[in-house]
Structure formats: structure tokens, C-alpha cells
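1. what follows is a protein structure lacking sequence information:
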């Protein structure tokens, strides 16, 4: 029989190797707007959230509508296509609970996680690319060889934007590049909500990528999030599947320190 000390070591090792679920349940940002007082609108919101949770949990994507006239609400929920199904369920459930609580009494609500996105609105937004409200998260650390790193990151994210605009990508682009100066791998990702077309997805991710040098030049990581797509790069693995030599599990959404900028609030 293994000693108590050995068992503790084994348990600690297993915990370190397990996928980190905080990315599924910790929100990156929330947006709430359009105050209302009507009980019917609130009922429509509740119906939309109740419909989105099981559908998106099962299919990684869902839309829903409820109500009529001034009380009509449209909703969308989507998980990132590379994540485990169990994390999708956790993320979608957490998103619905958070919106119901944080944005109660407001008819335009959106919440971003690393692993999923959810929104509802009293205007039909489905199928319309939305790059208005913008969240930028900037890693506070600079690259050790900033000019060469920036060159490698730009080439990587150009490939991400191009891949996102291809039908075969399904709205999810993942690329990696080896930064030779330090043998560091740069991880790049772009993904879109599935209500927009493939062409619009490519344009949306390209717009997000174009913002990166404006705010994140020489930084080791950056994220630009819209309501229809996002683009992100890091020097640690944050998407699946993960190369075992780089840690064995996708890193937390809060790995490292980040500055947050909101545009067009």
C-alpha cells in the first residue's frame, strides 16, 4: 500500500495535469444595456435563456426567440468548438446564470468567457456581424526580443485570420508558430459565432487581428473580443488539443496579468 505522503504527491500531480475548469466558469467580461420595466420582456428573457442552455450545451451552438412586439427577445449561445463537452455544459450554464443576475432589467446583455459566449437583445441581431463594442485584454509582460517576436506574431495571426475565412474552419482557426530567438511557441486563435457567414467571419477576425498592433505591440499576449468574433495570441497553450510537452492542459483564462480596455461602450 502506498504511503500517505506518496498518495498526496500522486493526487497533486493528477490535479496539475487535469484540464483547468476555471476557463469555463470565470467570465472575461459582461455588457448590460437598455433598461426596461416590463414584466413581459423579463419573461421573454427568461424563456430565451431557458431554451439556450440545453440546446447550446448539446450542440455547442443555439439561437432562440421569445415574445412579440415590444417584448420580443432574440438570443444566441455558443461554445468554442475545440473544448470538451463537459466544459461547454459548465460554461453555458454559468453564462445563463450570470446574465440572469447581473443584467436583470436590461434588454441587451452579453457575456464573454474563454470557452463560450452568450447574448440576448430586444433587436434581432442574428446574422449581422457585430464589431461595435470591443474588449481588449493586454498581457502586461513584454517579449524578451520584442521586434522579432512582433514579426512572428503578426505572421501567425495573419494565418489565423485567413483560416477563419475558409469554409473548412467552421469558424474556428488555431495556429502555432515557433519563435526561434527563445524557442518559444506562440499560440494563435480566432473564432466566430455561427450565425454569421464564413466570409463575414474572416472579415471579423481580420478586423480583430488588425487591432492587435494598435494596443499590444511587443506584448506576450493579447485578446480582441467582439460580439461576433475574437482573436487571441499567447505564449502558453490555451486551446485544445494541447501538446503534452507544453503543459498537458489548456491554461486558465487568467494566466498572467492583463490590462483591460473597452472601446465604444
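-> Ah, there it is. Remember, predicted model here, so these are calculated numbers, not experimental data. Numbers count the residues shown, from 1 in each chain.

2. from now on I want contacts and neighbour counts done on CA atoms only, so please keep to that.
-> Fine.

3. how far does stretch 93-109 stretch from one end to the other?
-> 15 Å (CA to CA, to the nearest Å).

4. who touches it?
-> 25, 27, 30-37, 41-42, 45-46, 49, 53, 73, 110-111, 117-122 (CA atoms under 8 Å, 6 or more residues apart in numbering).

5. among these, which ones are buried?
-> 25, 27, 30-32, 41-42, 45-46, 49, 53, 73, 110-111, 117-122 (16 or more other CA atoms under 10 Å).

6. use this one as the comparison:
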């Protein structure tokens, strides 16, 4: 029983640890909804729900997939998801599921929508967008200015050029000196279209963020991000670090908090379970003793009833002529001598406390 208690404590401790292992993979970067709405309980709503289920299921296997529900009908729904190239399968599944939940909340009746979280991207709509380029700026974020530092700005340019040229992959990332960068395209694009999209994003981020210590540029089908690690912790103590590094800080802090809280709660839970098991064992022992005593008392009662029955049967067999006990009746007055009055010709029936008449004492009968 004690071993089972510790096993239960370990399972609950693991669950608590998973809850407190905070991750910023689900941080919302942007969310957009179509202005066109669908009507409830229509085939289109059913197809949207079916698409969302397919996207979530597929995320446990792949980091990208696209679906088309009810093709060649007026209620066709198109959708895709893509997780960041360095994300684990479990985190990809969780991110896609969370994205869909947020879309259901933010775009409950919209015919289309898209959402970009830190670790994944989900999009759906009533018209096909597969393979189509989309260089429209969706979201831009720029960090604080570091001034005109030719050396740093030169490294930023080199890092962005490295990300654009890349290695012929949809996901590209790495460090270029003190500059950390990452870029990605949705995999429904061709590699040449991906290159064009990243080239456009790189040009915009350099022109719009200029001397910023970090910058994020999200277009319709790609994004590019950079951060100068040497200028993320200014002397004034303000946290102007880029999301790339800030997310790592949050992950580490969340992990530490999760470990501490898990240990405290797990220890307390283990002590509680051990005490509960001990008290439960004592209660069971007391209950067993009570049940044994009740069983013995019942057996003794049954034995006494059997003995009494045997005694009654033996009385009937050995003393068959014993008259039944008479009820309490008043004692009759004494009889006069025979002849005064004369005896009856027949003796009266036997009465309790009165013998029958002795006719042999009567000479006149």
C-alpha cells in the first residue's frame, strides 16, 4: 500500500511539473479574422470543425500539412498549419491545438482567419491560398535603437543576407557573430517563392527597424527575425531584449518555478498520502476487530438458543405427566363432612386446589 502511495505521488508530481513547465511557445504574435461570416448549423460550419480536427491530428505527426474539406462544393474550406522548424512534435501539437482554440474564440463565425503564435502558424479560409505568394506586411516589431554603430549594423546586414540566401530550406536559423536570426516560409510555397518572400521581408525590416537592437517582420507567407545579443541588456536595467532571447529567459524562469513548486507540492502530497494510508490501515484493523467480535457474539447467541431448545425437548421427554402450572386462583373454603350436604352421585371434575369427592365415605350412596 505504501509503495502504491509513492507511485501515485510520483504520477501527480509529474503532472504538476508539466503544468508549471511554462513555455512561451503559445505566445500570440497576431491574429486576424475574415469579415465574412458563416451561419451556424450549416455545412460550412461542419467543414470548419472537420478541418480543425484534421489540423490538430496531423500536428502530432508532421510540422506542416494542408487540407481541403468537401472539395468541389460551395462549402469547401481550405486550411494549413506550420510549426517552427526547431519545435518538438509534442510542442507542435499543443501549439496548433491552442491556435485553433484561440481562432474559435476570436473568429467564432468567420469564414476565414489566421493566427501566428511563437511556435506555429494556422490559417483557414473559403478560397484556396495554397501555393500563392503573399508579401503583405501583417506584423512588425522593432526594438530600441542602438544608435549608428557601423560594426553592429554591418553584422545585422550580413545575418539577414545569410538568412535570405539560406541553405535551400523553409526554416533557417543561426548566429552571425553577436547577431541571432531565424526565418521561415510556409511550405506550400515553392523554394523560389520562399526566397522572394524572405528577400522582401529582409528589405522591409532593415528599412523600418533601421538601427533597432532587434526586429521581427511577418509577411503573409514568411517571416524573418534578428536580435543583437550584445545590446539586449542596457545599463538602465530595462528589459528591451528581443523576443528570441526573452522567450529563452521566460522558459528558464518557468522551468525553475515549475521545479520548485513541483517539489514543494510533491513533498506535501507524499506526506499526506503516507499519513492517509497509515490512518486508513488502522481504521481497517479496527473495523476487522469489530466485525470479528460481532461474529463471535452472534455465534454465542445461536449456541445458547440451540442449548435452550435441547433442554426444553429433554423436559418433555423425561417429565411427560407434569401438569401445566395453574393460574393463581383464590383458595376454596373447606368442605363439610360427607352427607352435609350429601355428596353428588358423580364426582365433580377436577378443579385446581380441590380434590374430587370421595364417595366411598358416604354410607348412604
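-> In hand now; what should we look at? This one's a predicted model, so the numbers in the text were calculated from it and none came from an experiment.

7. just give the TM-score of the two.
-> With the length set by TM-score structural alignment, normalised by the length of the first structure, the two chains reach a TM-score of 0.75; 216 aligned residues with a CA RMSD of 2.5 Å.

8. hmm, back to that, in helices, which of the contacts of stretch 93-109 of the first structure fall?
-> Judged by DSSP state H, helices contain the following of the contacts of stretch 93-109 of the first structure: 25, 41-42, 45-46, 49, 53.

9. what range does stretch 216-223 of the second structure cover in the first structure?
-> Aligned using TM-score structural alignment, stretch 216-223 of the second structure spans residues 223-230 in the first structure.

10. need the contact partners of the matching stretch.
-> Taking CA under 8 Å, 6+ apart as the rule, stretch 223-230 of the first structure contacts 110, 129-138, 190-193, 196, 201, 204-205, 208-209, 211-212, 231-233.

11. map residue 112 of the first structure onto the second structure.
-> Mapped onto the second structure by TM-score structural alignment, residue 112 of the first structure lines up with residue 116.

12. what ranges do the strands span in the stretch 151-300 of the second structure?
-> 171-176, 179-185, 214-219, 222-228 (DSSP state E, counting those that start in this stretch).

13. format these as CSV; extra columns: mean neighbour count.
-> As requested, these are exported to CSV (neighbours: other CA atoms under 10 Å):
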stretch, mean neighbour count
strand 171-176, 18
strand 179-185, 24
strand 214-219, 25
strand 222-228, 27
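
14. would CSV of those strands with distance to residue 103 of the second structure be doable?
-> Shown next, in CSV, are the strands of the stretch 151-300 of the second structure (distance: least, CA to CA, whole Å):
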stretch, distance to residue 103 of the second structure
strand 171-176, 25
strand 179-185, 21
strand 214-219, 19
strand 222-228, 20
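
15. residue 87 of the second structure is nearest to which of these?
-> Closest to residue 87 of the second structure of these is strand 171-176 (CA to CA; 11.0 Å).

16. so what corresponds to residue 11 of the first structure in the second structure?
-> Under the alignment (TM-score structural alignment), residue 11 of the first structure maps onto no residue.

17. would you mark the buried spots in the helix or strand harbouring residue 11 of the first structure?
-> Element membership for residue 11 of the first structure, per DSSP states H and E: helix 4-17. Within helix 4-17 of the first structure, no residue is scored as buried using 16+ other CA under 10 Å.

18. same question for stretch 272-288 of the second structure.
-> Buried residues in stretch 272-288 of the second structure, counting neighbours by 16+ other CA under 10 Å, are found at 273-274, 277.

19. and if you look at stretch 83-90 of the first structure?
-> Counting neighbours by 16+ other CA under 10 Å, stretch 83-90 of the first structure gives 83, 87-90 as buried.

20. right, and residue 28 of the first structure touches residue 112 too?
-> Yes: here residue 28 of the first structure reaches residue 112: they are 5.4 Å apart, a contact under CA atoms under 8 Å.
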